[in-house]
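# Output the structure for:
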Amino acid sequence: MDSSAKLTRRVTLADVAKMAGVSKQTASRVVNDSPNVTDETRARVKQCIEALGFRPSALARQLNTGRSHTLGIVSNASVGYLVCGEAYVGMLQQTDKMGYALLNKLVTDFAPDNVTSLMDGLIERQVDGVIWAGPDIGDSHTWMDSYPMERLPMPMVAINTRPRPGIDVVGFNNFLGGQNATRHLIGLGRKRVAHLSGPLDRWVASERVLGWRKALEEAGLGDCQRLFVEGNWETSGGGEGLRRLLEIDPKIDAIFVSSDRMALGVLLEAQRMGIRVPEDIAVVSIDNDPQSAFFNPPLTTMTQDTPAMAEAALCLLVRRICERHGEPYPALCAEMPNTSFEHQLIVRGSTVAN
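Here you go, the predicted model:
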């Protein structure tokens, strides 16, 4: 077959088989890495594949194997953990290396009928597995408590939600994150340690509250548990939160804030009120937003390695798919990934003055 033929029509498996002098079935075995082919025949067929520029049809592969090699990822519109930025780019690169594609589905209404329709749609698309990547807010994950998971024809991994039977979960240990952030403040000698939380319908925020309370109990500062205000994650809630905390106790000398955005609001309001940070009030947060190092003062915060969490979730899902189909794990997933990630403290000027 000359080069002009390759430009006028798609090269087929039959073309490969003809050139290699083998049956189409044998050529198919080579394409699908079947062990039932001699090394000599395999090498000859691969040479012909390269010479002809043959590319297997994804549709034909799906029909032959019942596999789409597509992974569904469900997110809460623009606030999903893994659907933008470095984490999502990393997932795209990793899925491509393992021979998969990502299908992103957005959802905002978690009524049972809507979730059932969404899952049915993914099943109809024959996705091989699902990552539920939206934040645990309100009723976004309650469907998992009643949905018949055993009926799903594919495995599912959930991100940053409370553990549930029959569902793999990958996420950060937010209880420990809140505990360690508070321990940092207590270790600096602070005695009136308050907390400005995220919305309490978020599992992540409620876990951080529990961690803060546990650290207070450990240090014999249980009376500080009244120094608590619920926030909204946003910068606008930081200033209001600081004012409300000072109304509860004007002698507060430290605040654990549940997001960097709210912490920025706290710093701005403290400056407006003439409160020195960290001399009068030390501030620590969680997120390590890229801008946090440039706040005034630079913000002490806890890192969240979201790209690593995304990689672990993807790796775990592919392992579960392989287990279900009795296949070997891809090299990228040879080892069982870590499923519980810890935040790392980055100490800056908002808690330790230069």
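
# make it CA atoms for all contacts and neighbour counts henceforth
OK.

# Which other helices and strands does the host helix or strand of Gly265 contact?
Element membership for Gly265, per DSSP states H and E: helix 260-273. When contacts are defined as 3 or more Cα pairs under 8 Å, 6 or more residues apart in numbering; DSSP states H and E, helix 260-273 sits against helix 235-248, strand 282-287.

# Give me the contact list for the longest one.
Translated: helix 235-248. 194, 196, 227-231, 252, 261-270 (Cα atoms under 8 Å, 6 or more residues apart in numbering).

# isn't Gln179 right next to Trp212, touching?
Yes: contact criterion Cα atoms under 8 Å: Gln179 and Trp212 qualify, at 4.9 Å.

# Look at these two and report which has more neighbours.
Trp212 (27 against 23; other Cα atoms under 10 Å).

# Next up, the contacts around that one.
Contacts of Trp212 (Cα under 8 Å, 6+ apart): 175, 178-179, 181-182, 195, 256.

# Among the residues you listed, name the ones in strands.
Using DSSP state E, the subset of these located in strands is 195, 256.

# In helices, which of the contacts of Trp212 fall?
Taking DSSP state H, the ones among those that sit in helices are 175, 178-179, 181-182.

# neighbour-wise, which of the residues you listed leads?
Of those, with other Cα under 10 Å as the count, Gly178 tops at 31 neighbours.

# how close does it get to Ile159?
18 Å (Cα to Cα, to the nearest Å).

# need the strands for this structure, in chain order.
Using DSSP E, strands in the chain cover 70-75, 101-106, 129-132, 156-159, 168-172, 193-197, 228-230, 254-257, 282-287, 300-303, 340-341, 345-346.

# With distance to Leu245 as extra columns, can I get the contacts of Trp212 in TSV?
Compiled in TSV, the contacts of Trp212 are given as follows (distance: Cα to Cα, whole Å):
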residue	distance to Leu245
Phe175	22
Gly178	18
Gln179	19
Ala181	18
Thr182	16
His195	8
Phe256	12
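
# returning to that earlier point: mean neighbour count and distance to Ala353 for the strands of the chain - can I get that in TSV?
Listed next are the strands of the chain as TSV, based on neighbours: other Cα atoms under 10 Å; distance: least, Cα to Cα, whole Å:
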stretch	mean neighbour count	distance to Ala353
strand 70-75	23	40
strand 101-106	16	44
strand 129-132	25	41
strand 156-159	24	36
strand 168-172	22	29
strand 193-197	28	18
strand 228-230	18	25
strand 254-257	28	14
strand 282-287	27	9
strand 300-303	25	11
strand 340-341	17	29
strand 345-346	17	14
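
# please give me the structure for this one as well, since I'd like to look at both together:
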Amino acid sequence: MTDGRAARLTLAQIAETAGVSVSTVSKVLNGRDDVSADTRARVDAVLRRNRYVRRGAPATEPAAPGPRTVDLVLGGIDGSWPASVASGMEAAAHDAGLHVVISVARANGRGPDWVDRALERGSSGVVVGLAEPTEDQLRRLARARIPCVVIDPLSDPPPGVWSVGTTNWSGAYEATSHLLDQGHRRIGLVTGPPGHLFARARIAGYRSAMSAAGVDAPPALLRHGTYDRASGRAQVRALIELPEPPTAVFVCSDHMAIGGYEALAEAGLRVPDDVSVVGFDDLPEARWVTPPLTTVRQPLKEMGGAALRTLARLIAGEDVESPRTELATTLVPRGSTAKRREPTRGAGLRSGGGHGSAGAEPFGA
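Okay, here's the model as predicted:
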């Protein structure tokens, strides 16, 4: 290295130096008691020389500078959401002189987890998206002096964990207000699992907009999905089968909204002639459907970049006063919303029958 300081060894190098396995080093580093005293002493000596801090050891010195590598840990890598976040993070990492390694947070409990892999690589920091670190994982990162930033956390992060998200409440408020301005009064909401932090914020924004307009939001109009097309299709189908179905639906995920298009087409209903639809995310797919989807834009690339820049400041030892960074959402009007009109309902709506000539295809040519 050009500054004369030795880079911190990876766990594999620590294990080779101490003459033990990587799993043994991990056990010592995490304070496990199933290691002999002699082996523990040998590994501890190597860890001390390389400025690692094992669980339960006094934390009086900052960790030595590690390799310029950071981890992006995702709950999954399929789809546009993780690709957009990764793109923004990689661009910011390039500017900061950092390298990004992408891994998947698997919940099967077999073998080393993503924290073990980050420790083994000697990662300088971690960004987590579409996954929720456990208390144990966060503890292990803190013991090893590896800072962590979470993108769109599923619940309130504990002290010492930074987060980057969007203005979910105001995004939902704006989307609902847009439909109200179009004359809609029965507006269905399909959002994510009820325990998710951003799902609760979007529900609150929807309800606030409805209340401000003096419009009821009965519980029957609220449905919970799982952010995929299949659940969007099922939940929109349930909404339009209500005795008093909505004339508009706000679906808090573009993927779920595309599934909603399919449910409406199957029922012989047209978007937006019979039912207006608003999504959330502004993924590329929102422009590919017919008609193009009105949606709330989450600045996903910017979120990835902001998470990396926060992480770089933490790695450099800077104070980051605010534990959360929020980026603004923007409503993107397209062809899936229109003024409220009396719907032309397909004959199969109540019976679960055919597709009807009025049903729109969910994808463009």
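
# Just name the closest of the contacts of Trp212 of structure 1 to Met19 of structure 1, please.
Phe175 (62.4 Å; Cα to Cα).

# residue in structure 2 matching the closest one?
Using TM-score structural alignment, the partner of Phe175 of structure 1 in structure 2 is Trp169.

# so that match touches Ala204, yeah?
Yes: between Trp169 of structure 2 and Ala204 there is a contact under Cα under 8 Å: 6.4 Å.

# shared neighbours, the two?
With Cα under 8 Å, 6+ apart, Trp169 of structure 2 and Ala204 have no common neighbours.

# sorry, back to before: could you dump the strands of structure 1 to JSON lines with distance to Ala14 of structure 1?
Converted to JSON lines, the strands of structure 1 look like this (distance: least, Cα to Cα, whole Å):
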{"stretch": "strand 70-75", "distance to Ala14 of structure 1": "26"}
{"stretch": "strand 101-106", "distance to Ala14 of structure 1": "26"}
{"stretch": "strand 129-132", "distance to Ala14 of structure 1": "32"}
{"stretch": "strand 156-159", "distance to Ala14 of structure 1": "37"}
{"stretch": "strand 168-172", "distance to Ala14 of structure 1": "42"}
{"stretch": "strand 193-197", "distance to Ala14 of structure 1": "63"}
{"stretch": "strand 228-230", "distance to Ala14 of structure 1": "66"}
{"stretch": "strand 254-257", "distance to Ala14 of structure 1": "64"}
{"stretch": "strand 282-287", "distance to Ala14 of structure 1": "55"}
{"stretch": "strand 300-303", "distance to Ala14 of structure 1": "54"}
{"stretch": "strand 340-341", "distance to Ala14 of structure 1": "49"}
{"stretch": "strand 345-346", "distance to Ala14 of structure 1": "59"}
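
# Which of those sits closest to Ser117 of structure 1?
That would be strand 101-106 among the strands of structure 1, by Cα to Cα, at 12.0 Å.

# got a list of what Ala307 of structure 2 touches?
89, 127, 149-151, 163-164.

# And the contacts of Trp212 of structure 1, which is closest to Thr95 of structure 1?
Nearest member of these to Thr95 of structure 1, counting by Cα to Cα, is Phe175, at 30.7 Å.

# Check the gap between the residue most central in space within structure 1 and Met98 of structure 1 for me.
Most central in structure 1 under Cα atoms, centre = their mean is Ala310, positioned 4.2 Å from the mean C-alpha point. Taking Cα to Cα as the measure, Ala310 of structure 1 falls 15 Å from Met98 of structure 1.

# go on, Leu188 of structure 1?
For Leu188 of structure 1, the distance to Met98 of structure 1 - Cα to Cα - is 47 Å.

# These two - which one has more neighbours?
Met98 (16 against 12).

# show me the contacts for the residue mapped onto the more buried one from structure 2.
When structure 2 is aligned by TM-score structural alignment, Met98 of structure 1 is paired with Ala96. Counting by Cα under 8 Å, 6+ apart, Ala96 of structure 2 makes contact with 309, 312.

# again, only this time at 6 Å
When the contact criterion is Cα atoms under 6 Å, 6 or more residues apart in numbering, Ala96 of structure 2 has no partners at all.

# what does the residue nearest to the centre of structure 1 align to in structure 2?
Per TM-score structural alignment, Ala310 of structure 1 is aligned with Gly304.

# how close does that match sit to Ala199 of structure 2?
20 Å.

# repeat for Ser170 of structure 2
12 Å.

# which residues in structure 1 form helices?
So, for structure 1 - with DSSP H - the helices run 3-8, 13-20, 24-31, 39-52, 58-65, 85-97, 112-124, 174-187, 203-218, 235-248, 260-273, 306-325.

# Take the ones you listed and lay them out in a markdown table including distance to Asn288 of structure 1.
Formatted as a markdown table, the helices of structure 1 follow (distance: least, Cα to Cα, whole Å):
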| stretch | distance to Asn288 of structure 1 |
| --- | --- |
| helix 3-8 | 52 |
| helix 13-20 | 52 |
| helix 24-31 | 46 |
| helix 39-52 | 47 |
| helix 58-65 | 41 |
| helix 85-97 | 14 |
| helix 112-124 | 33 |
| helix 174-187 | 13 |
| helix 203-218 | 16 |
| helix 235-248 | 14 |
| helix 260-273 | 7 |
| helix 306-325 | 11 |
